[in-house]
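Student: Sharing a model prediction with you, sequence too.
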Amino acid sequence: MTTKVRTRSRVGLVTAALVVMTAVAGCGGSDGADHDHGHEPMDSGGPTSVLTTPPPPALPDRFAAVDQNDPESVMVAAAQALFSYTPATDPSQAAGAERAAPLLDERFYAENKPAFTVLAPITGRQWDRWASENAVVTARAAVTSDDHPADAPAKVSRVVAVTQTATAPSGAVLDESTLAVYMTATRLGVWRVSALTVH
């Protein structure tokens, strides 16, 4: 059996050699002797269509202007949602955190839910007064130039100044205060707030 396999292999090799020689001879035909195949462009073998990255996840309409690929944009929008309330209908500050949740790291939000009820230094008496007067508390946020840790490819920290203004239905300003919020955003495909401390 072994001998037959070898014999067949030799016949096959001879046949293959003849086929190759015929193919080479055919290449030197009508193209002319000076045709240089070595300088023909080669197919790179890459994709024939442009590769695209998936779009960022959809956000609620209130965050339509947020650039999810910009950590500062995410921090500012998250801070404004976190510290804005309607005390007459919001049971506590945690309602602001719930609205900001799409911009927060899921694990960070889940592990800190109880703390969000007392995030800003607002007393129960003050909250009740705002509620009785149908006040709306609006937060404005801006990234400051304060010192912060050096940026990393997937982690950015900033100090964000947050000004809370409580306004009566008449437009009268009832209270105004400013907080310094130390925020960290982590890149999880897109940027999300993963830590914060209020000072």
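Tutor: Thanks, I have it.

Student: Could you use CA atoms for every contact and neighbour count after this?
Tutor: Will do.

Student: what's near enough to touch Thr3?
Tutor: Not one residue lies near Thr3 by Cα atoms under 8 Å, 6 or more residues apart in numbering.

Student: can you check Thr117 too?
Tutor: Taking Cα under 8 Å, 6+ apart as the contact definition, Thr117 lies against Ser92, Gln93, Ala94.

Student: Got another one to weigh against that:
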Amino acid sequence: MKKILICSVLTATFALAGCGDNPTPPPNTDVGLEEPTVTTWTQPEIAGPLADVDQSDASAVAEAVTEQVFSWDASRDATSGSAAHEAEPLMDEEFASQNRNSWEARMKLLGSQWQDWAADEAVFTVELTEGKEQRPADTETQAFRQYGVDITMKGKSTEQKIHYDVFVTLEHLGWWRVSDMQISQPQFPTN
């Protein structure tokens, strides 16, 4: 029994010793080939009004998405939340999916307000002002932006101003995408 055990151990040792450095790599491998050099990356194509946004710039993405969310058009949009759907290509999938049916509620306007504006043939203009408050520093994977959003509504018989404060979180997923957007209650300045 001892002889068989010793023989088995020796056979296994010789077999393993034969698996050492082999100067010739097996065929069809890339051993010794250089890594390819990537010279340019092309940003993903998106359709719609945000097609030309520089997706490698967190500020450009945050501004474009914020402005689009508030680019209301009472002549074509069913609700104040309709414009936000055009910004979805620059939102991460989870955030877009979670908010797809709730943008109107996030605008926090009275239910009849949109119908009144549509009846008055309202036209809206949007102006963003970057917030100057201190915010967390950008990292390679996350960025934060804040904006004052001033909307001017001009209808046939009325004119109104609306202000929102918006806080945007972006994630770097190969390209910058909005992963969260906190929207304040609307304020209706008198001047």
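Tutor: Perfect, I can see it now. Quantities reported herein were computed from a predicted structural model and do not represent experimental measurements.

Student: coming back round to it: let's see if you can find the most crowded of the contacts of Thr117 of structure 1.
Tutor: Gln93 (22 neighbours; other Cα atoms under 10 Å).

Student: Now check it against structure 2: what is it aligned to?
Tutor: By TM-score structural alignment, Gln93 of structure 1 lines up with Ser80 in structure 2.

Student: which residues of structure 2 fall in helices?
Tutor: 2-17, 58-69, 93-99, 103-107, 113-119 (DSSP state H).

Student: Need the winner for burial among those helices.
Tutor: Mean neighbours per residue, mean count of other Cα atoms under 10 Å, is largest over the helices of structure 2 for helix 58-69, with a mean of 21.

Student: In structure 1, which residues correspond to that helix?
Tutor: Counting by TM-score structural alignment, helix 58-69 of structure 2 pairs with residues 71-82 of structure 1.

Student: Quick one: average offset of that stretch versus structure 2, please.
Tutor: Compared with structure 2 after the fit, stretch 71-82 of structure 1 shows a mean deviation of 0.6 Å (mean Cα distance after the TM-score superposition for structure 1).

Student: At which residues are the strands of structure 2 located?
Tutor: Along structure 2, counting by DSSP state E, strands occupy 123-130, 142-154, 159-172, 176-183.

Student: Just put these in a markdown table and tack on distance to Thr37 of structure 2 and mean neighbour count.
Tutor: Output for the strands of structure 2, formatted as a markdown table (distance: least, Cα to Cα, whole Å; neighbours: other Cα atoms under 10 Å):
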| stretch | distance to Thr37 of structure 2 | mean neighbour count |
| --- | --- | --- |
| strand 123-130 | 38 | 16 |
| strand 142-154 | 27 | 20 |
| strand 159-172 | 22 | 19 |
| strand 176-183 | 23 | 21 |
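
Student: Export the ones you listed to JSON lines and append columns for distance to Ser97 of structure 2.
Tutor: Formatted as JSON lines, these follow (distance: least, Cα to Cα, whole Å):
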{"stretch": "strand 123-130", "distance to Ser97 of structure 2": "25"}
{"stretch": "strand 142-154", "distance to Ser97 of structure 2": "20"}
{"stretch": "strand 159-172", "distance to Ser97 of structure 2": "16"}
{"stretch": "strand 176-183", "distance to Ser97 of structure 2": "11"}
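
Student: closest one to Leu10 of structure 2 among those?
Tutor: Nearest to Leu10 of structure 2 among these is strand 159-172 (55.8 Å), distances taken as Cα to Cα.

Student: what inclination does the closest one have with respect to strand 142-154?
Tutor: Here strand 159-172 of structure 2 points in a direction 160 degrees away from that of strand 142-154 (axes from the mean of the first three to the mean of the last three Cα atoms, to 10 degrees).

Student: hey, which helix is longest across structure 1?
Tutor: For structure 1, the helix with the greatest residue count under DSSP H is helix 2-27.

Student: Nearest residue to the aligned residue in structure 1 for Ile183 of structure 2 in space, please, no chain neighbours.
Tutor: Counting by TM-score structural alignment, Ile183 of structure 2 lines up with Val198 in structure 1. Spatial nearest neighbour of Val198 of structure 1, chain neighbours left out: Val181 (4.6 Å); criterion: Cα to Cα, 6 or more residues apart in numbering.

Student: before we move on, back to that, for the match of Gln93 of structure 1, what are its contacts?
Tutor: Phe70, Trp72, Ala74, Trp103, Glu104, Met107, Trp114.

Student: Tabulate those residues (TSV), appending distance to Gln134 of structure 2.
Tutor: TSV is the format used below for the contacts of Ser80 of structure 2 (distance: Cα to Cα, whole Å):
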residue	distance to Gln134 of structure 2
Phe70	24
Trp72	29
Ala74	35
Trp103	27
Glu104	29
Met107	25
Trp114	34
